[in-house]
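Q: Build me a structure from this.
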Amino acid sequence: MRFRVLITFIFRRYGLWISLVLLFLFGIWVVRSWKHDNMDWRFVKAFGINLPMRYGIHGIDVSRHNDRIDWKQVRQLRADGVRLQFVFIKATEGATMFDKHYKKNWREAKKSELRRGAYHFYHPTRDPLRQANNFINHVTLETGDFAPVVDFEVINGQSDETVINGLRLWLETVEDHYNVRPIIYTNRNLYQRYIKGHLDEFPLWIADYSTKHLRAYDDDKLYLWQHNQNGWVKGIKGRVDFNVFVMDDDRMSEICLP
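A: All right, here's what the predicted structure looks like:
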């Protein structure tokens, strides 16, 4: 209805021919905008998913669930001109658990010339200080590696205060040890309830499988976006999470060890 009123107004104000020209130019703008949005995505058959090609740095994350990885095949893989450039590897979980494939994955990722990052799966019911020390005791980082990551996906029935304070203790303990601010990985719902307004100073890696939601996050803190969990990579068993670096390329150093 509003569109019809607008068209009537244009015709009355500018006359038939000028109105047609204006509508024609408006149509061109709409089509070009639509094409631009669609060109941001390209279907890459080798990965089996749509990649957001508006970003130039693509990577994955892996854990023991991917079993033994053939890093030689991963290193050689190219798909429609896209090369994987980074990988996050699960290292620890809770206060005592350690990923059995971490050491090999960590070593082979470097040989494959992929930028590496290590992450810890956080349990709010476990002592956050013991969880931080579990990560510190198993993970040695080098210059150029990503900052440590806390993987925050569950609340286990804990109060908001317990969750937020525990996360902060883990983050601050790990930051003091590695002398770099850790990255928070989480999903949209947990971000809105526990991170936003409470832990905003930490870099954010968001798992959100809809492009419509990216504007909901602090643009100055959102560095990484996990956009798909159903990718396929030759050399890796099972489905693989795909991520992109959403900042300008020259800002990568902001979330890496100096």
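Q: Please make it C-alpha for all contacts and neighbour counts, starting now.
A: Will do.
Q: what residues are up against the closest residue to Thr162 other than its chain neighbours?
A: Spatial nearest neighbour of Thr162, excluding adjacent residues (CA to CA, 6 or more residues apart in numbering): Pro124 at 7.4 Å. Going by CA atoms under 8 Å, 6 or more residues apart in numbering, Pro124 touches Val154, Ile155, Asn156, Gln158, Thr162, Val163, Gly166, Leu167.
Q: same thing with Arg130?
A: Ala95.
Q: what's the distance between it and Asn66?
A: For Arg130, the distance to Asn66 equals 26 Å [CA to CA, to the nearest Å].
Q: moving C-terminal of the helix ranked longest in the chain, what's the next helix or strand?
A: Counting by DSSP state H, the longest helix found in the chain is helix 16-39. Next in sequence after helix 16-39, counting helices and strands by DSSP states H and E, comes strand 41-44.
Q: Can you name the residues in contact with the following helix or strand past that next one?
A: Note on strand 41-44: by DSSP H and E, the next helix or strand toward the C-terminus is strand 49-52. Strand 49-52 has contacts (CA under 8 Å, 6+ apart) with Asp40, Trp41, Arg42, Phe43, Val44, Asn228, Asn230, Gly231.
Q: Now show me the structure for the sequence below, then we'll compare the two:
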Amino acid sequence: MKRRDYQPIYDNTFRRRHRYRRWFVVLILVLLVVGSGWGWYRWDAHQRAQVASYPVRGVTVNQDSGYLDFQQLAKSETFVYLQATSGATYTDDDFSDNYSRSQGADIQVGVAHTFSFTTSARRQFNHFKSTVKRNSGTLPIMVAVSYYGKYNSNNTEMATQGQKLKTLVRLLSSHYHQGVVIFASKSVLTQFVKPVLPNQDYWTAGGKLSGHSQQVKLIEYDANGQVTQNGQNLPVAKSVFNGTRRDWHAFTK
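A: As a prediction, the model looks like this:
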């Protein structure tokens, strides 16, 4: 009699269970992807609706942003800030070229400096002045402040650093007569900036688009934003002005 090949019942059962488990895992993964995509879509739609409620919008650019067409940028943005200097020695490679090309566009231009805890206010001011010269734009000068290294809220010497920042703001304001706005995160503004510059105009970094006081003039809502020009995505930081167009005109006088 010919031998018949019998498969154990438990082997077939195991295979079916394994197949069902695999399809169940695939289904869960599909649902997670779809759910994440839908969640992101709703968040993005909400973010775009919020941004649209602010009539004055703009970007901050530096040498990493690449070659920008400022005429094209002016079609969607009201203002642009150009990174110029940092500390007492660093200069953005594209500042001079960006500033020259921005002058032919219908867009308001501001200039930015990054504050250094390790160099004096006078040296930073002299470096900014020698780099920017009279090309300081028409907007208040932006001074960016952020903690780094040992310079944070736990450092007992930060009060001295605060006086340095205050001196730098005074030097810039008296020389350029166009005001200064301090760019920083909410925590840095609260802990470090406000104690020495309580009446200064502020620009929040990475903050939410709502719930800010009138002292917060600008809000950065996307530090890793992009603008598309000639088929290329160029990295920029995106911000809005916290007020009406009438408020904007008062801010830029």
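Q: Superposed, how do the two chains score by TM?
A: Here the superposed chains carry a TM-score of 0.72, computed using TM-score structural alignment, normalised by the length of the second structure; 203 aligned residues with a CA RMSD of 2.5 Å.
Q: rewinding a little: export the contacts of Pro124 of the first structure to TSV and append columns for neighbour count, distance to Arg193 of the first structure and secondary structure.
A: TSV is the format used below for the contacts of Pro124 of the first structure (neighbours: other CA atoms under 10 Å; distance: CA to CA, whole Å; DSSP: H, G, I helix; E, B strand; the rest coil):
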residue	neighbour count	distance to Arg193 of the first structure	secondary structure
Val154	16	12	coil
Ile155	16	11	coil
Asn156	10	15	coil
Gln158	13	13	coil
Thr162	13	13	helix
Val163	21	10	helix
Gly166	20	15	helix
Leu167	24	13	helix
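Q: Pipe the residues you listed into TSV and attach distance to Phe26 of the first structure per row.
A: Shown next, in TSV, are these (distance: CA to CA, whole Å):
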residue	distance to Phe26 of the first structure
Val154	48
Ile155	49
Asn156	52
Gln158	53
Thr162	54
Val163	50
Gly166	53
Leu167	50
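Q: between those, which is nearest Gly144 of the first structure?
A: Within the contacts of Pro124 of the first structure, distances to Gly144 of the first structure taken as CA to CA reach their minimum at Leu167, with 24.7 Å.
Q: Can you tell me which of the contacts of strand 49-52 of the first structure are buried?
A: Asn228, Gly231 (16 or more other CA atoms under 10 Å).
Q: Can you say which two of the contacts of strand 49-52 of the first structure are spatially most distant?
A: Asp40 and Asn230 (19.1 Å).
Q: contacting residues for the counterpart of Arg168 of the first structure in the second structure?
A: In the second structure, the residue paired with Arg168 of the first structure is Lys166, using TM-score structural alignment. Shown in contact with Lys166 of the second structure (CA under 8 Å, 6+ apart): Val196, Leu197.
Q: in the helix or strand where Lys166 of the second structure lies, what's buried?
A: Element membership of Lys166 of the second structure [criterion: DSSP H and E] is helix 158-176. If you call a residue buried by 16+ other CA under 10 Å, then helix 158-176 of the second structure has these buried ones: Met158, Gln161, Gly162, Gln163, Lys164, Leu165, Thr167, Leu168, Val169, Leu171, Leu172, Tyr176.
Q: Over to stretch 9-25 of the first structure?
A: Buried residues in stretch 9-25 of the first structure, counted by 16+ other CA under 10 Å: Ile10, Ser19.
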